[in-house]
Every structure is written in structure tokens, then in C-alpha cells.
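K.L.:
below is the sequence, then the predicted model.
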Amino acid sequence: MRIQVINGNTYEPMTQGIDESAQAARAPQTTVITTQPKTGPQSIESYYDEYLAIPGILEQVVLGKDQFDAFVIACWGDPGVEAAREVTTKPVIGIAEASMYVANMLAARWGVVTTQHRALDMIEKTIAKTGFAQRCVSIRTTGIPVIETENARQQTLDALEIAGRLAMEQDRAEALCLGCAGMSRLDLELEQRLGIPIIDAVAAAVKLAEAIVGLHKQTSKALTYRLPELKPIPGFPDYMQPAALSGDRSADQAETTATAPAPTAS
């Protein structure tokens, strides 16, 4: 089994940290290759950053779709996950969704600890999109920028402990998701400090990807995640054009036939 883990940003030290978490989580028979986009922001801390990051993330999936059995997008906003599912039949796992699934099975009430306060709206929308808003009782921030979560590990850990205690004591959270890929590998020490389950989102996504591949399941192409419509997209390379994406388009043809107007009698 081969899994490609894609860092959502272009900051190399964070890519290395994500790889450490992914390698520690993988099963012995699984090969994990961690990459980052060729273009895009060094950190994703705003909607502007997120939307600029998505083309580079999609390019990684398109280039790897014949080489890997599953993809993990390692940014807690899950940028580009839905679009990536359109270009491949292979499972595409966002680390946010994966971590929430795990938290949901470990605790009745759980929360998210993330980076800066301005990310709250992005985090709330990510949670709402997965349908877990009723189970998430807390979103707390450390105030530490994304890149610094990788560079200032002790400061990040201490800030996570403070935020985590607030989530437990004021919001009654019984488990916590680490809401940034840069926080990976801090879960075990934070668990020792807080005494509740702490979910490393990168590790959770790798294990979930292994499980889905092991179940021999692929992304549904029945409707929502069909291949993109055949039309030119100016400014993008040939391999990113819908016509270059291999796959079964019979569902598209069937829908066209089904919705075509019936011939009128002459």
C-alpha cells in the first residue's frame, strides 16, 4: 500500500514534521511519501492563503493518482479535498475530517485546539461541513502562528496545555483534536499533561487511509465526485485539463441521455 501525504503549505520544515508523524503512524507494510505543493503560501492562516494553496495541492494529486493507493491532505482546513476526490478514484482523506471521526468515537464531547484567533471562522466551517458541529463543544486558540508551531515546540506545547485546560474546564471537552498539521507529534505529551485523548490529525488520517484501502473501497463516482466537466481551463498545464484526467465518464453520458428532451412528432 502506498499513501501520499500532501502538506497543504510550502514550508519545508513543516513537511518534514508531517512526514515524521505519518511514518510513525503507518503500518510496517505501508509506504508513505510526504510531499508539498510546488507553489502556494508557506502557511495557511486565511481564506486567501487557502484558496491560493488549492491549485498546488490538486496538482500533487493529479501527478500522483497513478502511483498511490490513497492521499492525505495535511492541513486542518482540508483544502481541496472535494476537488481532489473528483480527479481520482483513490480515497482522499483530509486530516481535519479524520481527526474528528476519531474524536467522535472516543468522546461524547470534544474540542479543537488551533493556532490564531482569526482561524476560528475557518475551523467552524470545516467542522460544520463534516456534520459534527453538535459534538464539538469547544474551539480554543493558542495565538501562535502556523510556522511557529513547528519552530517553537515547547512554547506551542505549553500554549496547547493552557488552551486544552480551558476547553476541559469551561467547555467540558473530553477529547481534543490538534487543529493544525504543525502540531503533529505533540499528542502524547499533551495527553500526559491533560489526561484526555489528544488526536494527532496527521496520524489519524494515515490510519484511516490504510483502513479504507484495506476495505478495498474507492471514491464514489455516482454523482458528486464525478470527473470534472470536459472544458478547457486556460492558463493551466495540459495534465491539469479535464480532458487529460483518465477515468470512467459513462455516468456523465448516461445523465446526458436521461435528461435529453424527447423527440417531438413531426
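P.N.:
All right, it came through fine. Numbering: from 1, shown residues only.

K.L.:
for the rest of this, base every contact and every neighbour count on C-alpha atoms.
P.N.:
OK.

K.L.:
please tell me how far Asn104 sits from Gly56.
P.N.:
If you measure Asn104 against Gly56 using Cα to Cα, to the nearest Å, the figure is 31 Å.

K.L.:
and what of Tyr48?
P.N.:
14 Å.

K.L.:
the two: who's more crowded?
P.N.:
For Tyr48 and Gly56, the more surrounded residue by other Cα atoms under 10 Å is Gly56, and the numbers stand at 22 against 10.

K.L.:
skipping adjacent residues, who's closest to the more buried one in space?
P.N.:
Nearest residue to Gly56, sequence neighbours excluded (Cα to Cα, 6 or more residues apart in numbering): Pro37, at 4.8 Å.

K.L.:
residues touching that neighbour, list them.
P.N.:
Neighbour list for Pro37: Ile6, Asn7, Gly8, Asn9, Thr10, Ala53, Gly56, Ile57, Glu59, Gln60 [criterion: Cα atoms under 8 Å, 6 or more residues apart in numbering].

K.L.:
below is an additional structure, to be compared with the one above:
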Amino acid sequence: MKLLVANANTTQAITELCAAAARAAASPGTEVIPATPRFGPAVIGTRAEDIVAGHALLSLLAEHAGQVDAVVLAVSHDTALEAARQLMPCPVVGMTEAACLMACTQGGRFGLVTFGGVETYRERITRHGLIGRCASLVGVDATPQEAVADRAAVEAKVLRGITHAATEGADCVMLGGAALAGMAAGLAPASPVPLLDGIACATVLAEALVRLRLPKPRLGSFAAPSGRASIGLDAALAAMLRG
């Protein structure tokens, strides 16, 4: 099985963190293929950057269409998830989407700890239809760049955020951020509740979807596009829009 782990920003170190987390969670025989866009924001932190990154991500996915069995979106905003799911001929799973779904199996309500502001995560969880199961959203005073450069210092802040989420009623906590990939395993012994790594959850879910062999819909809003004209797009993406 070939699993594409597609970052939506251009920071290669974050791609590598996510790929390592995916390999740790993947079944024997699954090949993890990391991919980073050739253009776009270094780290997604605003709504505008998320839109730009969505274009970059779709171009990246189009280059791999037909060559992989499933896609994990290694971006905690689940950037362009719905568009990618419509475009690609294989299963596409967002890391925050997967963590939310897995969290629902661990208790009544879950929490999320991330960097900085939480409002876009509130909106994304609402879009997934699970905001009623969310007990706490915690933003820690750290950046993805700091998580790469000074892992230990950021882990201490994240652990305090996890404890805060648990006191607000979270039965488990998701680590919301691609730069937090792989951190759950190290923090688990000190955490008062189970921790969910979005990349690990997405990897396991993507593998399950491949095994289920569900067909691509031929009708409805997630059927593949066809006959769509465009100007200035990368050749692979333009071809997929044409069908």
C-alpha cells in the first residue's frame, strides 16, 4: 500500500515530522511517501494563507493521482479536504478529521490543544459535525517553528494545555498541529487522559479505507470533476479538472 503524506505548507521539517509519525503508525508493508508543495506559505497561520495553501496542495496531489492508494493531509486545518476528496481517485483523510472521529471512541467529549488561536479549529470541528462533542480548545503560547527548533520547551507547554483541557471535561485530547506530529507518544505517560496524534489517526483510517475498497462516487458533490476549463494551472491539475 502506498500512502501519500501531503503537507500543505512549504516547511520541509514539518513534512518530515509527519512522515515519521505516519511510519510509526502504519502497518507493515505500507510505504509512506512524504510530499511538500513547491509554492505557498511556510506555515499556515491565517485564513488567506490557508486558501493559497489549498491551491498548492491540490497541485501537489494532482501530480500523484493514480500513483498512490490513499492520501493523508498533513495539515491540521484539513486544508482543501473536501476539494481533495472530490479530485482524487483514492481515499483522502484529514489529520484533524481523523483525530476527531477517533476521539469519539474514547469518551463523551474531547479536547484539542494547538498553537495560538483556536477559532479556525472550532470552525473546522463544526464543519465535521462534532462541535457538540468538543469540551475544550486550548491554544498554547508557541509556534510550529519553535516546536521544530526547541521540542522540549514546547512539549512542556503542550502538557500544561492538555491538563487544562482535561479539567474542562475532555476525556481525551487531540494534538492539533502538523508540527506536533509524533509528540503524543512522549507525553502520554504524563498526560491525565489519552492523547490522539492526528497523523497516526489519519494513517490508520486511510489504511482501513483502502482495505474496504469503497468505490469513487459517480454522482453527487464528490464525484470527480470533468469538463472544467481553466487558465494558468499546473498541467496535472488542469487535466484532472478536465477529466
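P.N.:
All right, it came through fine. Just so we're clear, the structure is a prediction, and the values are computed from it rather than from any experiment.

K.L.:
quick one on the thing from earlier: what is the nearest of the contacts of Pro37 of the first structure to Ile233 of the first structure?
P.N.:
Using Cα to Cα, Glu59 comes nearest to Ile233 of the first structure of the contacts of Pro37 of the first structure, at 13.9 Å.

K.L.:
count the neighbours of the closest one for me.
P.N.:
Based on other Cα under 10 Å, the number of other residues close to Glu59 of the first structure is 18.

K.L.:
and it, what element?
P.N.:
Here Glu59 of the first structure, judged by DSSP states H and E, is contained in helix 47-64.

K.L.:
superposed on the second structure, where does whichever helix or strand comes after that helix end up, distance-wise?
P.N.:
Sequence order places strand 70-74 as the next helix or strand after helix 47-64 of the first structure, per DSSP H and E. In the superposition against the second structure, strand 70-74 of the first structure averages 0.6 Å from its aligned positions (mean Cα distance after the TM-score superposition for the first structure).

K.L.:
how much does the helix or strand following strand 70-74 of the first structure stray from the second structure?
P.N.:
Counting by DSSP H and E, the next helix or strand C-terminal to strand 70-74 of the first structure is helix 81-87. Taking mean Cα distance after the TM-score superposition for the first structure, the mean distance separating helix 81-87 of the first structure from the aligned residues in the second structure is 1.1 Å.

K.L.:
give me the residues contacting helix 81-87 of the first structure.
P.N.:
58, 61-62, 73, 91-94, 219, 221, 224-228, 245.

K.L.:
which of these lies closest to Arg2 of the first structure?
P.N.:
Pro91 (11.6 Å).

K.L.:
that closest one and Leu166 of the first structure, how far apart?
P.N.:
According to Cα to Cα, Pro91 of the first structure and Leu166 of the first structure sit 36 Å apart.

K.L.:
looking at these two, which has the bigger crowd around it?
P.N.:
Pro91 (24 against 16).

K.L.:
got the contact list for the helix holding Glu59 of the first structure?
P.N.:
Under Cα under 8 Å, 6+ apart, the answer for helix 47-64 of the first structure is 4, 6, 8-9, 35-41, 43-44, 71, 73, 79-80, 83-84, 87-88, 122, 239-240, 245.

K.L.:
who's the closest spatial neighbour of the residue nearest to the spatial centre of the second structure, skipping the chain neighbours?
P.N.:
Residue closest to the mean C-alpha point of the second structure, counted by Cα atoms, centre = their mean, is Met95 at 2.7 Å. For Met95 of the second structure, the nearest residue in space outside its immediate sequence neighbours is Gly198; the separation is 4.5 Å by Cα to Cα, 6+ apart.
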